[in-house]
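S.K.: A predicted structure for the sequence below; I have some questions about it.
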Amino acid sequence: MTCDDTAFTQDERDAIYRAIRERRDMRHFKPDPVEPAVLARLLEAAHCAPSVGLMQPWRFIRIRDAELRQQLAELVDLERQCTARALGEREEEFLRLKVEGVRECGELLVAALMDGREGHVFGRRTLPEMDLASVACAIQNLWLAARAEGLGMGWVSLFDPEALAALLEMPPGSQPVALLCLGHVDAFYTRPMLVEEGWAEPRPLEELLFTDGWGR
């Protein structure tokens, strides 16, 4: 195989960059189900992510039971209130935001770190958190693939991880990382929702890029 055999066409490159630019953390969903074949493709895309030492630390739990979904939503509601109080003067402003779509989305997944991670030393001896970075890569793969499929996805981190782990009967040493709301949407946000709502503004790349040392 030559380099030319593996090259992307201009249209393919454009599509990749478009998915990156137009990926949004979605909060508004339609309840329409996600087709099984599409969901399978998205999970396979997540599973293609790089991982430290090829440990593949991600685990995905698909939530099918309606009562369990409601319990997860209640965990999110509880943490939403706790987060609002912790924000002090921005409490009321935060409570006006729609921060999740757990009840409405067509598919709900829990992304988690596996148990037994201490046995994986390759790439983690000095940076054990690289297992979490690997899971984040899998989530990003799923996110970009979802956007390419015309589906929205939202990453929800408003929950007590111990309470969520107990609810899902996860083994000791494992850890939930994200609730992933996935499904059909009426439209994608033209800008990140927190920008549209006036909560925050993104910083330009030139403020975050250094040369040969911090801050240079």
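M.R.: Received the coordinates, thanks.
S.K.: C-alpha from now on. contacts and neighbour counts both.
M.R.: Will do.
S.K.: tell me, which strand in the chain spans the most residues?
M.R.: Looking across the chain with DSSP state E, the single longest strand is strand 175-183.
S.K.: So what touches the next helix or strand after that strand?
M.R.: Later in the chain than strand 175-183, the nearest helix or strand by DSSP states H and E is helix 193-196. For helix 193-196, contacts defined as Cα atoms under 8 Å, 6 or more residues apart in numbering pick out R24, D25, M26, A200, E201, P202.
S.K.: another one to put next to it:
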Amino acid sequence: MTDETSLVPVGPFSNADRDAVYRAITTRRDVRSQFLPDPIAPDIFDRLLMAAHHAPSVGFMQPWNFLVITDPGVRGQIKAAFTGANEEAAAQFPDARRALYSDIKLEGITEAPINLCITCDRDRGGPVVLGRTHNRDTDLYSTVCAVQNLWLAARAEGIGVGWVSIFNDADLRAILKLPDHVVPVAYLCIGHVAELHAEPELQARGWATRTDINDLIFADTWGNAP
């Protein structure tokens, strides 16, 4: 029998609380160039990490770790790794896209007060984990949930977050001295921001537009319109 004192209400949030959740979701932005130098108060940053730590995880394995990077020397190495990978990335786009790609700022590594690498320990929980027996990658999915939790909490706190994904994996591993069984899932730049774009920056810059959700919904089997 469940101890009723350990339960939480199952009903909907108040209108104001519900609207706040959806506001955080719809106004979350990937921040690259709007960071301010102001430090983040320790209590706020602690809340962001705790929000990430409350993410769902398969088998309650909690595979994440949080590497907080403030050392200018380490950041300099990270920035150099990004720059090299970004040059490689630019060369992969056709000429018509390459100029726009090169004009878009894609990181705030040196500008943001805090850099955070969220990793996944693929050995966490041992060789057999409840819910992971037939899909080993569920630990990676769980870690991405932690990233999203932190991002939404940051939006509620008025803190900007930018995900820097343009790295060669070996470079990031070497700089951060990650063991073989630990995967770098998200490298985040975190800080106060001067402003946020009203829409995703890549949409505002003409790189892409949001897909109509009606084109993404199928019924029962792939491709079957509802």
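M.R.: Alright, I've got the coordinates. In this text, all values refer to a predicted model and were calculated from it rather than measured experimentally.
S.K.: quick one on the thing from earlier: average distance between the longest strand of structure 1 and structure 2?
M.R.: Following the fit onto structure 2, the mean deviation recorded for strand 175-183 of structure 1 is 0.9 Å by mean Cα distance after the TM-score superposition for structure 1.
S.K.: quick one: buried residues of the longest helix along structure 1?
M.R.: Secondary structure of structure 1 read by DSSP state H shows that its longest helix is helix 66-86. Residues of helix 66-86 of structure 1 classed as buried by neighbour count (16 or more other Cα atoms under 10 Å): R69, L72, A73, L75, V76, D77, R80, T83, A84.
S.K.: One more: stretch 104-112 of structure 2?
M.R.: So for stretch 104-112 of structure 2, counting by 16+ other Cα under 10 Å, buried means L106, E107, G108, I109, T110, E111, A112.
S.K.: Report the distance from it to the chain centre.
M.R.: Its chain's C-alpha centre and that of stretch 104-112 of structure 2 lie 15 Å apart, by Cα atoms, centre = their mean, to the nearest Å.
S.K.: which residues in structure 1 does that stretch match up with?
M.R.: Using TM-score structural alignment, stretch 104-112 of structure 2 corresponds to residues 97-105 of structure 1.
S.K.: and if you look at stretch 168-175 of structure 2?
M.R.: Under TM-score structural alignment, the match for stretch 168-175 of structure 2 is residues 160-167.
S.K.: Just give me the closest of the buried residues of stretch 104-112 of structure 2 to I217 of structure 2.
M.R.: L106 (30.6 Å; Cα to Cα).
S.K.: Chain neighbours aside, what residue packs nearest to the closest one?
M.R.: In this structure, L106 of structure 2 finds its nearest non-sequential neighbour in R32, 5.7 Å apart by Cα to Cα, 6 or more residues apart in numbering.
S.K.: Looking at the alignment, what corresponds to the one you found in structure 1?
M.R.: By TM-score structural alignment, R32 of structure 2 lines up with R27 in structure 1.
S.K.: Could you look up the SS state of the most centrally placed residue in structure 1?
M.R.: Structure 1 has W155 as the residue nearest its centroid, 3.9 Å off, counting by Cα atoms, centre = their mean. With DSSP: H, G, I helix; E, B strand; the rest coil as the basis, W155 of structure 1 sits in strand.
S.K.: How much space separates it from P50 of structure 1?
M.R.: For W155 of structure 1, the distance to P50 of structure 1 (Cα to Cα, to the nearest Å) stands at 19 Å.
S.K.: What of E35 of structure 1?
M.R.: From E35 of structure 1 to P50 of structure 1 the distance is 26 Å (Cα to Cα).
S.K.: Between these two, tell me which one has more neighbours.
M.R.: P50 (17 against 11; other Cα atoms under 10 Å).
S.K.: List the contacts of the more buried one.
M.R.: P50 of structure 1 sits next to Q56, S134, C137, A138 when contact means Cα under 8 Å, 6+ apart.
S.K.: Now check structure 2 for the residue matching it.
M.R.: So, by TM-score structural alignment, P50 of structure 1 is matched to P56.
S.K.: any idea how far that match lies from V183 of structure 2?
M.R.: P56 of structure 2 sits at a distance of 18 Å from V183 of structure 2 (criterion: Cα to Cα).
S.K.: Tell me where structure 2 has strands.
M.R.: Here structure 2 has its strands, by DSSP E, at 64-69, 114-121, 159-164, 182-192.
S.K.: what's the most buried one of those strands?
M.R.: The highest mean neighbour count among the strands of structure 2, using mean count of other Cα atoms under 10 Å, belongs to strand 159-164: a mean of 24.
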